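Visitor: sharing a sequence plus its predicted fold:
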Amino acid sequence: MNHLGKFVFGALLSLSCAIPAQAADTLMMATTTSTQDSGLLEYVAPTFQKETGIDLKWVAVGTGKALEISKNCDADVLLVHAPDVEKKFIDDGYGIDRRQVMYNDFVIVGPKADPAKVAGKTTAEALKAIYDAKAGFVSRGDKSGTHSAELKLWKDSKLSPDKEPFYISAGQGMMATLAIAAEKGAYALTDRGTWIKYANKQGDANPLTIVVEGDSALFNQYSVITTNPKLCPNVKKDLAVKFEDWWVKPETQKLIENYKLEGKQLFFPNAGK
């Protein structure tokens, strides 16, 4: 190789070394605190990246805030759990392609002494007992999916506790809300996944226990939604489609089913149902 050839080869080699490797495609998701607090996202994200080559980033907030993030075009996809709010979000044109992926349920937790004597009651009976006893109740108060579900349960029970002294609006996530309920010896509504994680962390020091569960009114559905690219042109629709397809495929549904903590299943797959 002559001197000119060596110079060109060296220049090309230097240039190739200066060019960074192709970065992985990145997808931004807005989701609920329960999917993060339960540990589910850290469990599934590595598999998602390995199988799709997509680097999943997320912000975990209440469902109401997650929807606002999507409206502001700051998220490509959503993983949320407030069906009535989600359907309005889609009807208003902000989201497309909503698909159910999994469910768990809500439970009402409270002090082990159960001062309002709600154990074994239906949800409506329990809320009335808490209301009549003026027992403490801590609400998330953050427009999350859990908060929306709680407000609906009070409304269905024909009760309005929001101005009552015993009703505390935390304005925080589920873990913080449970901590406040524990501190104040109060009741709270929580998704079961986060409760299992919280109870496992607290161990024998946990002053709270489940007092109401198994009521059909406590069903908790999770779905994925793509931000509407017609309103948000920068949305990575092709990656969002891969994201949604991945969540509903049988292998991922089995992955969700297999996620357990202390032998307890936190989420139940129901794609296509």
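Guide: All right, it came through fine.

Visitor: CA only for contacts and neighbour counts going forward, please
Guide: Will do.

Visitor: the stretch 51-200 of the chain: strands as residue ranges?
Guide: Across the stretch 51-200 of the chain, reading from the start of the chain, the strands by DSSP state E, counting those that start in this stretch fall at 54-61, 77-80, 95-111, 137-139, 167-169, 187-191.

Visitor: show me what contacts Ile130?
Guide: 116, 118, 136-137 (Cα atoms under 8 Å, 6 or more residues apart in numbering).

Visitor: what count of nearby residues applies to Leu27?
Guide: By the other Cα atoms under 10 Å criterion, the neighbourhood of Leu27 contains 19 residues.

Visitor: quick one: the one helix or strand it maps to to strand 54-61, angle?
Guide: Per DSSP states H and E, Leu27 falls inside strand 25-32. Between the axis of strand 25-32 and that of strand 54-61 there is an angle of 20 degrees, by axes from the mean of the first three to the mean of the last three Cα atoms, to 10 degrees.

Visitor: for Gln221, give me its contacts.
Guide: When the contact criterion is Cα under 8 Å, 6+ apart, the partners of Gln221 are 81-83, 100, 102-105.

Visitor: and the two most separated of the residues you listed?
Guide: Of all pairs drawn from these, the one with the longest distance (Cα to Cα) is Gln100 and Asp105, at 14.6 Å.

Visitor: more neighbours: which of those two?
Guide: The residue with more neighbours, out of Gln100 and Asp105, is Gln100; 23 against 20, by other Cα under 10 Å.

Visitor: the more buried one and Phe268 touch, don't they?
Guide: No: assessed by Cα atoms under 8 Å, Gln100 is found out of contact with Phe268, at 11.1 Å.

Visitor: show me where the stretch 51-200 of the chain has helices.
Guide: Assigned by DSSP state H, counting those that start in this stretch, the helices in the stretch 51-200 of the chain fall at 63-71, 83-91, 123-133, 145-156, 174-184, 192-202.

Visitor: alongside the first one, take a look at this:
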Amino acid sequence: MINRLFRSSIRLLIVTILLTAGNSVAETVQKQTIRLATTTSTDNSGLLADILPTFTEATGYPVHVIAVGTGKALRMGRDGDVDLVLVHARAAEDRFVSEGHGVKRYGVMYNDFVLVGPTDDPAGISQAEDAITALRRIAGHAASFISRGDDSGTHKKELGLWKMSHTKPAGEWYLEVGQGMGKVLQIASEMDAYTLTDRGTWLAYQAKSPLKIVFERDPLLFNPYGIIAVNPKHYPDINHDGANALIKWLISPDGQERIGNFRIGKNQLFTPSADAGEFASFDQPR
């Protein structure tokens, strides 16, 4: 009799444990997927594929990455097609928030832009004193230049630099292709042309390209990335809890460490730049 009661108790305990575990798994699976619109650079570089599985494992939130240009990512956020955006065009980001489409911008990381081109550098831009002079030399030599032409953060940066140089790029030497960074680097390689690229994507693609970095390290080429949750007041059905969970993780010490540790060979692609104070106050009323 005692043995039967003991065995029954053990079976009941096992069933309870299995049901509890099953409920936990179900709760994880039922968490709504986070829709993240981001730049092609964060995707092409391999960064998100490297770090997001850790976030999903820790929180149970799957992340669907939509890699487009910054301009399109912000439009998707404005239209409520995604839950948050991770982009790199500060003026456009600030406008996105000020117009009420986003809740708040958080700094996440930065890298920089570089000008890559043919190894013989026909426009001689490696000798330029700054990025503005480098672009003027390209235009002056009518040296082939491939522009993304896609309203991305990189394209916005390029257009801003041309404007600062008081040069309007036009003619057979200047080609807008409306493609992401990886494709642009491929086209520039095939045409032996110059282009502007973020350093992270370049490091991911350089082994497949005959081009080289011909100009770099100008403060004008600084490239910060920000993350913004779409405003739930406009779109109550978006996954705002998931968006906040991803933002908090990316600006946390763990997320920042993983961003800083992401490398190709010995090269660090992104430098973490989150404000520790923002992370500490993230759960406080705002």
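Guide: Great, that's in hand. Keep in mind that this is a model prediction, so the values were computed, not measured.

Visitor: which of the contacts of Gln221 of structure 1 has the most neighbours?
Guide: For the contacts of Gln221 of structure 1, counting by other Cα under 10 Å, the largest number of neighbours falls to His81: 28 neighbours.

Visitor: just tell me what that one corresponds to in structure 2.
Guide: With TM-score structural alignment as the criterion, the equivalent of His81 of structure 1 in structure 2 is His88.

Visitor: can you lay out the strands of the stretch 51-200 of structure 1 as CSV showing distance to Val241 of structure 1?
Guide: Conversion of the strands of the stretch 51-200 of structure 1 to CSV gives the following (distance: least, Cα to Cα, whole Å):
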stretch, distance to Val241 of structure 1
strand 54-61, 12
strand 77-80, 9
strand 95-111, 9
strand 137-139, 35
strand 167-169, 37
strand 187-191, 27
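
Visitor: winner for burial among these?
Guide: strand 77-80 (a mean of 28; mean count of other Cα atoms under 10 Å).

Visitor: mean distance between that strand and structure 2 after superposition?
Guide: Between strand 77-80 of structure 1 and the corresponding residues of structure 2, superposition yields a mean separation of 0.7 Å, by mean Cα distance after the TM-score superposition for structure 1.

Visitor: ok, and what's touching that strand?
Guide: Applying Cα under 8 Å, 6+ apart, the contact partners of strand 77-80 of structure 1 are 27-32, 63, 66-67, 70, 145, 222-227, 240.

Visitor: which positions within stretch 185-201 of structure 1 qualify as buried?
Guide: Within stretch 185-201 of structure 1, the residues scored as buried using 16 or more other Cα atoms under 10 Å are 185-199.

Visitor: next: stretch 166-177 of structure 1.
Guide: The neighbour-count criterion (16+ other Cα under 10 Å) identifies 166-168, 170-175, 177 as the buried residues of stretch 166-177 of structure 1.

Visitor: rewinding a little: ok, now how distant is the match of His81 of structure 1 from Thr38 of structure 2?
Guide: When Cα to Cα, to the nearest Å is applied, the distance between His88 of structure 2 and Thr38 of structure 2 equals 9 Å.

Visitor: between the two, which contacts overlap?
Guide: Common contact partners of His88 of structure 2 and Thr38 (Cα under 8 Å, 6+ apart): Thr70.

Visitor: what's the match for Gly71 of structure 2 in structure 1?
Guide: By TM-score structural alignment, Gly71 of structure 2 lines up with Gly64.

Visitor: isn't that match right up against Thr146?
Guide: No: in this structure Gly64 of structure 1 lies outside contact range of Thr146 using Cα under 8 Å: 10.0 Å.

Visitor: Arg140 of structure 1 maps to what in structure 2?
Guide: Under the alignment (TM-score structural alignment), Arg140 of structure 1 maps onto Arg148 of structure 2.

Visitor: list the contacts for that match?
Guide: 154-155, 176-181, 184.

Visitor: give me that answer again for 6 Å
Guide: Counting by Cα atoms under 6 Å, 6 or more residues apart in numbering, Arg148 of structure 2 touches 155, 176-179.

Visitor: same check on Asn223 of structure 2?
Guide: Applying Cα under 6 Å, 6+ apart to Asn223 of structure 2 gives the contacts 110-112.

Visitor: please list which of those residues are preserved in structure 1.
Guide: When the contacts of Asn223 of structure 2 are mapped onto structure 1 through the alignment and contacts are counted by both residues aligned by TM-score structural alignment, their matches' Cα atoms under 6 Å, the preserved ones are 110-112.
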